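Chemist: dropping the sequence and predicted coords here.
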Amino acid sequence: MAAGGWTHATLAAKVEVDPKSVERWVNLGRVPRRSTALLAAETLGEDVHALWPALRQARPARAVSPELVALYDQRADIPATAFVDLLAQAGEHIDVLVYAAVFLHEAYPRLNALLRERAAAGATIRIAIGDADSPNVRQRGEEERFGHGIESRCQLALMHYRPLIGIPGIEVRTHGTTLYNSLYRGDDQMLVNAHVWGVNAYAAPVWHLRRSDAGGIFDTYAESFNAVWATASPVEEH
């Protein structure tokens, strides 16, 4: 599979997977996701079905992802404690990607104390909030008819999280990306608050995911968080 000058490492870099994944394809006969397999076959100049005959088999249509735990019509239907419980149960990873989401601190004033406790227990905590000066933040306010209120809420969110700056295991960054979904991750569970044009986040749908297989919908959102995190700016201590 690594013919034509391609090594496991260079092929992995080309198709954006871990080199160990390529080794498992070669040595253990594992089959990658179809999109990844197509890219790898194109890179190698090979027929994808010659490399992975199992992909010839038609995959049964699936109406609902096995990773979907629940789907809510709008965020307002979910008590804030559901978000807090998700974070409180995490032992390894807590990731939050929002513009402001000040409802968390408003509904649960102990949020910072909880995050300190999770960090002290060994969890890695990453909080990404909106940059109040970002054109994308201002545009979201216009689209949701929220005006400059969303910018002030980003500033309020930063004020809430600022006491966590410098705490080992916790990092807070600001981002200026277009926010397609707000993400709240605790280990292998995640609440995804969709964003709908012209609709405030509290009135938009939320899906609860639990990771089952590598490469599933959970990982899609986790990778999206990582991509935004890489563009975000660390908040420095004053």
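Modeler: Looks like it came in fine. Residues are numbered from 1 along each chain as shown.
Chemist: please count neighbours and contacts with C-alpha atoms only from this point.
Modeler: OK.
Chemist: need the distance between the two termini of stretch 139-159.
Modeler: 22 Å (C-alpha to C-alpha, to the nearest Å).
Chemist: only the buried residues of that stretch, if you could.
Modeler: The neighbour-count check on stretch 139-159 (16 or more other C-alpha atoms under 10 Å) flags 139-141, 144, 146, 150-151, 153-158 as buried.
Chemist: can you check stretch 209-216 too?
Modeler: Quick answer for stretch 209-216 (16+ other C-alpha under 10 Å): Leu209, Arg210, Arg211, Ser212.
Chemist: farthest-separated two in the buried residues of stretch 139-159?
Modeler: Spatial extent of the buried residues of stretch 139-159 (C-alpha to C-alpha) is set by the pair Glu144 and Leu158 at 20.9 Å.
Chemist: hang on, the earlier thing: just checking, which of the buried residues of stretch 209-216 belong to strands?
Modeler: Using DSSP state E, Leu209, Arg210 are the members of the buried residues of stretch 209-216 that sit in strands.
Chemist: next up, a second structure to put side by side with the first:
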Amino acid sequence: MFLTEDPAFIPALRAKAAAGARVRLLYGDPTSREVIRRSTDEGIGKMAISAKIRNALALVRQLDGEPGVEIRCHATTLYNSIYRYDDEMIVNSHVLGITAPHAPAMHLRRLSAGDLFGTYVQSFDRVWDTAKPPKW
């Protein structure tokens, strides 16, 4: 939610896509048992994360159909949140009983040596490949 609450977020994504960037937004399916389980595990109420996702989807919906922008939802286990920009990413690990803002986050860069960055790219791509467009 912290990204979609920034008034500059949607215009920035629209501009990046118009300039040729590939923008992929991937959210947990708010109706999936995995999202509901995560919400329960965090102790914030059964449907709290579902409501946050629905709110985020409502805000990004205006980008649906824009050239270069794809939006999908998935129903896989929520191990982490990945925010990637070119050769950098933030990975926010999900920790049982801890809400996302209080869980650890790693700043990763693609380097010529090592494969941690690539591991998270592959993870995202695997989930992306199973995801479907949101049910608006």
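Modeler: Received the coordinates, thanks. Everything numeric in this text was worked out from a predicted model, so none of it was measured.
Chemist: superposed, how do the two chains score by TM?
Modeler: Aligned and superposed, the two chains score 0.95 in TM-score terms (TM-score structural alignment, normalised by the length of the second structure); 135 aligned residues with a C-alpha RMSD of 1.3 Å.
Chemist: what lines up against Arg33 of the second structure once you look at the first structure?
Modeler: Aligning on TM-score structural alignment places Arg33 of the second structure opposite Pro135 in the first structure.
Chemist: quick one: residues contacting the spatially closest residue to that match that is not a sequence neighbour.
Modeler: Nearest residue to Pro135 of the first structure in three dimensions, chain neighbours excluded: Gly176, at 7.5 Å (C-alpha to C-alpha, 6 or more residues apart in numbering). Counting by C-alpha atoms under 8 Å, 6 or more residues apart in numbering, Gly176 of the first structure touches Gly130, Asp131, Ser134, Pro135, Asn136, Val137, Ala232.
Chemist: at 7 Å instead, please
Modeler: Gly130, Asp131, Ser134, Asn136, Val137 (C-alpha atoms under 7 Å, 6 or more residues apart in numbering).
Chemist: and the equivalent of Thr119 of the second structure over in the first structure, what helix or strand is that in?
Modeler: Mapped onto the first structure by TM-score structural alignment, Thr119 of the second structure lines up with Thr220. Counting by DSSP states H and E, the element that carries Thr220 of the first structure is helix 217-231.
Chemist: once aligned to the second structure, how far is that helix on average?
Modeler: Following superposition, helix 217-231 of the first structure is found to deviate from the second structure by 0.3 Å on average (mean C-alpha distance after the TM-score superposition for the first structure).
Chemist: that helix: how far from the chain's middle?
Modeler: 4 Å (C-alpha atoms, centre = their mean, to the nearest Å).
Chemist: repeat that for stretch 93-105 of the second structure.
Modeler: 15 Å.
Chemist: which residue in the second structure aligns with Leu104 of the first structure?
Modeler: Match for Leu104 of the first structure (TM-score structural alignment): Leu3.
Chemist: its match contacts Ile10, correct?
Modeler: No. Using C-alpha atoms under 7 Å, Leu3 of the second structure makes no contact with Ile10, being 9.1 Å away.
Chemist: which one of those two has more residues nearby?
Modeler: Ile10 (18 against 11; other C-alpha atoms under 10 Å).
Chemist: hang on, the more buried one in a strand?
Modeler: No. Assessed with DSSP: H, G, I helix; E, B strand; the rest coil, Ile10 of the second structure is helix; it does not lie in a strand.
Chemist: where's the alignment partner in the second structure of Ala232 of the first structure relative to Gly68 of the second structure, distance?
Modeler: Aligned counterpart of Ala232 of the first structure in the second structure: Ala131 (TM-score structural alignment). Relative to Gly68 of the second structure, Ala131 of the second structure is positioned 17 Å away (C-alpha to C-alpha).
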